[in-house]
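# Pasting the sequence and the predicted coordinates here, then a few questions.
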Amino acid sequence: MRHLSPLRLGPSRPSAGLSAALGEAPWWSAAEGRALRTALAALILTLLLVTFEPYQAVFAGPAGSGNITNQLGYGGLGLAALLIHVCITPRQVAMRLLRPAWVVMALLLLLSSTQSIWPDASFRAVVFSLAAMLAMTGALCLVPDERAFRFALTVAALVVLGLSYTGIVLMPSAAIHNEALEAANIGLWRGIYSHKNVAGPVMAALCFAGLYLVRSGQWVTGVAIVLLSAFFVLKTGSKTTLGLLPLVAVLIFAGRVFGGRRLPVIVLGATFAGAALMTLGTVLSPVLYDLLQWAMPGTTFTGRLDLWRFAIHALGPQAWTGTGFEAFWSTPVVRHAEPPFGSSWDPRGIVNAHNGYLDLAIALGWPGMGFGIVVLVILPLVDFVRIGAQGPAATRVADFFLMVLAFTLLNAFLESFLFARGNPVWMTTWLAVAGLHLLPKGRTVA
């Protein structure tokens, strides 16, 4: 069974939802409705990538923590997206957004707040995270065709790059690290974002967007976005991003050349498994730790191994139920902990585990982390394989989504952003997950 998709990859034409909601009004032509939808999609996507706190001068933990601006902003976008899905999104597409696995994941996140010592704060954090995710699906469902999606993506990328480079030139104190607290980062670029480790991954996603635009024939804007974003990545000094960016591009493009849709998925799956074993696996298994030290003597991932050991030990009996969404790192058990002797990190000043999968386990327990991997890794890869033969446009869009997904999933082994409300790196991840699901399929995906 073939599903309709909001990302139409054939000739431009108004969708059924648009015709029903706007196109039949005598004062509103289909072309005007299409232009309005595209403009709204570009606005939502831009707001989600720019965030409501550009040029935040000091890295203060998870984006949007207790901030009324973020709460109103993402809450408003979530409500707007809900109206979009009710009034404009075709019913069959809206029903696809109720993917059972997504619904269960949302319920797990909401239920996790009951495990928190501050259930109200955790519940509020989950609600605003879901609102931001809903807003991203709204942007995807607004675009009437692939050309409109490219326009929205181009606008968002150019705004992020324009504001970031403007900050470097006109507001260097806000756009360049200069805090004595993180002396090693002084002079590194962060643009409109709170930290170089946020700026780097977002710029990598924009670089992939530029490659997608080049492949679609938009040479001028595509090349400009690739060069500007790649140079920005270089100036962030983010070693993880600098290593993953070319690796992911080569993996996806080479896999597509030699093996169609299945080979990139197989290679990415093997890479993901290897990264899991050689990062988080090394603090769970002495054998894997010895293997890591044999292959790369002295490797600690900048001290992260000590932090991961502390977190797993501190979880104790809650390892299977979790401690609640965004709650663990501000609990007394962490704030009043004695730093382990010889540890590279003092956990009392840490805001996350610097490993998105471990933070997911901390919030939801090991079973919850496992289900999160199903939602974020397994199902999107299945979606990619099952995308129908819709022509070169579908191939280009799918490859773009897969590159973004591969990069962010691998980056999450060393940084925490999964399901983080208002975090633009998470927004790019969810863009890829939702985009792959909404693309036309050759057959129904569960």
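Thanks, I have the structure now.

# CA only for contacts and neighbour counts going forward, please
OK.

# other SSEs contacting the helix or strand containing residue 110?
Here residue 110, judged by DSSP states H and E, is contained in helix 100-112. Packing contacts for helix 100-112, counted by 3 or more Cα pairs under 8 Å, 6 or more residues apart in numbering; DSSP states H and E, involve helix 119-142, helix 356-373.

# Got another one to weigh against that:
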Amino acid sequence: MARDMPDWMRVLLNGAVLVVLWNHLWFQDLASRSLLEASEDGSAPTQATFAILALAMAAALRRLGPERLRPLATWPLGLCAGWLGVTVLASIEPSLSIRRAMLLAIAAMLSAGLLVVARSPRQFALTLGGSALVILLASYAAVALVPNLAIHSGFDVNSDPSHPGLWRGIFPHKNEAGAAMVILVIVGLYVAAAASRVLGWLVVLLAAGFLVAAGSKTALLLAPVILAITALCRVFRGTLSRTLLLLGPVVVFSLVSIGSVVVPAIQDRLGAVMTDATFTGRNEIWAFALDNILIRPLRGWGYGAFWMTERTMYAGSEQLSWVNTANHAHNAYLDTALMMGLPGLVLTLVAVMLMPLRDIQAVAGGRDLDPATMLFVRLWFLGLASASFETVLYNGNNATCCMFMMAVFGLRLRTRNRLAPD
């Protein structure tokens, strides 16, 4: 039988989950030579943290009633999860895939649980705002007090000539910091609309300032695009217009990324208008990923069993030596095909691209988007757009992935159970 939870327990649990999902590796030393080694064992502190939060969230869901998550049991999500399970068992490293898939499952449960544990939109917004301030104030303090652990330098083992001086705060890399700041800008706008203008705009300003200092090109590019496109969804409310608005940019980003490798004409055109048509060497990684997708096109290599493993890092390819040390493909669609094969990619696109689009129209077809739905739409669109340049799908260690899952779940729950008023 479902029972109530006191507000302090709800806020404490959700706050802890949000902080961990946004960043669970504080103050990583990028000068450590251990970062050059294969990482098949994973991080013990990360595993312990997620395990503790999983137990706490499971207890909360049991107390509140797990049937509240029943609307998430849809056939697209079920098929996606089922195929992921098949490819985990068929992995070239089954034990490695199983361990990493367990972390993903925990992250998915935590992302969904946030929506159930929150008592109301206002409580959810205030918890988001408070958690955002923890991340932001800690990051600014880190830059001021321990700059060697919060600012990129030439001593980083994988240092890029353009990285020294860029802020990363408590995050492992400036790109992760940039992605988190975009999330916090979106969160701040929701907080301002649903709970507190002062707190919300404070989060927005602090996150935007840190985003500029981090200098993450992808995040700086995507932030205005996401805000502009989702704002237009308030104006154009029809199914066709919203579909074109939300999926059109995703198609364009895929064409300029993967298309630059597959179609030479696209590369030539990009080279005429861009100073870095190689996307800082990512096209070499994309070409390497495409070659390996074709080796195992149906079932893939297995979840988490390709990058940063001994098979990839020490494969002996001198021409691609730096590519072999990449920790992901910098493209979520390619990484999905690498892990789950082409069938897994198709199922994923149906489950996390087409079905949420249908849910958006089911919740707000022909009408304006309320603050909660707008939050989910922005986070969902952020995930889809980021996927062309970063690995943000099926990555439980990634803040954008966790917020993307929360958005997908949130849109589904909104079609069945509108959030309770304050």
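Yes, it's here. From a predicted model like this one, the values you see are computed outputs, not experimental measurements.

# And the TM-score between them?
Comparison of the two superposed chains (TM-score structural alignment, normalised by the length of structure 2) gives a TM-score of 0.88, and 410 aligned residues with a Cα RMSD of 2.8 Å.

# returning to that earlier point: which of the helices and strands packed on helix 100-112 of structure 1 sits closest to residue 101 of structure 1?
Across these, residue 101 of structure 1 has its closest neighbour in helix 356-373 (8.6 Å, Cα to Cα).

# The closest one maps to which residues in structure 2?
With TM-score structural alignment applied, helix 356-373 of structure 1 matches the range 332-349 in structure 2.

# can you put the helices and strands packed on helix 100-112 of structure 1 in TSV and add distance to residue 53 of structure 1 and mean neighbour count?
Compiled in TSV, those are given as follows (distance: least, Cα to Cα, whole Å; neighbours: other Cα atoms under 10 Å):
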stretch	distance to residue 53 of structure 1	mean neighbour count
helix 119-142	14	24
helix 356-373	22	23
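
# For residue 89 of structure 1, which of those is the nearest?
helix 119-142 (6.2 Å).

# So what touches the match of helix 356-373 of structure 1?
76, 79-80, 83-84, 87, 286, 289-290, 292-293, 296-306, 328-329, 387-394 (Cα atoms under 8 Å, 6 or more residues apart in numbering).

# Could you list which of those residues belong to helices?
Among those, the members falling in helices are 76, 79-80, 83-84, 87, 286, 289-290, 292-293 (criterion: DSSP state H).

# burial of the closest residue to residue 364 of structure 1 other than its chain neighbours, as a residue count?
Take residue 364 of structure 1 and drop its neighbours on the chain: the residue closest to it by Cα to Cα, 6 or more residues apart in numbering is residue 322, 4.3 Å away. The burial metric for residue 322 of structure 1, expressed as a neighbour count using other Cα atoms under 10 Å, is 28.

# do the same with the one 4 residues further on
Taking other Cα under 10 Å as the criterion, the count of residues near residue 326 of structure 1 is 26.

# do the same with the one 10 residues further on
As a burial measure, residue 336 of structure 1 scores 11 neighbours (other Cα under 10 Å).

# Surely it touches residue 347?
No. With contacts counted by Cα atoms under 8 Å, residue 336 of structure 1 stays clear of residue 347, the gap being 9.3 Å.

# Residue 236 is in contact with residue 242 of structure 2, correct?
Yes. In this structure residue 242 of structure 2 lies within contact range of residue 236 using Cα under 8 Å: 6.4 Å.

# Those two: who's more crowded?
Per other Cα under 10 Å, whichever of residue 242 of structure 2 and residue 236 has more neighbours is residue 242, with 23 against 17.

# Tell me the secondary structure at that one.
Residue 242 of structure 2 falls in the helix class when you classify it by DSSP: H, G, I helix; E, B strand; the rest coil.

# Tally up the residues packed near the equivalent of residue 55 of structure 2 over in structure 1, please.
Aligned against structure 1 by TM-score structural alignment, residue 55 of structure 2 finds its counterpart in residue 79. Other residues near residue 79 of structure 1 number 16, with proximity taken as other Cα under 10 Å.

# for residue 267 of structure 2, same thing?
Around residue 267 of structure 2 sit 20 other residues, with neighbours defined as other Cα under 10 Å.

# Have a look at how far, on average, the helix or strand it falls within is from structure 1.
Here residue 267 of structure 2, judged by DSSP H and E, is contained in helix 264-273. Comparing helix 264-273 of structure 2 with its match in structure 1 after superposition yields a mean distance of 4.6 Å (mean Cα distance after the TM-score superposition for structure 1).

# Now do that helix: which elements does it pack against?
Contacts of helix 264-273 of structure 2 with other secondary structure elements, assessed using 3+ Cα pairs under 8 Å, 6+ apart, are made with helix 239-257, helix 259-262.
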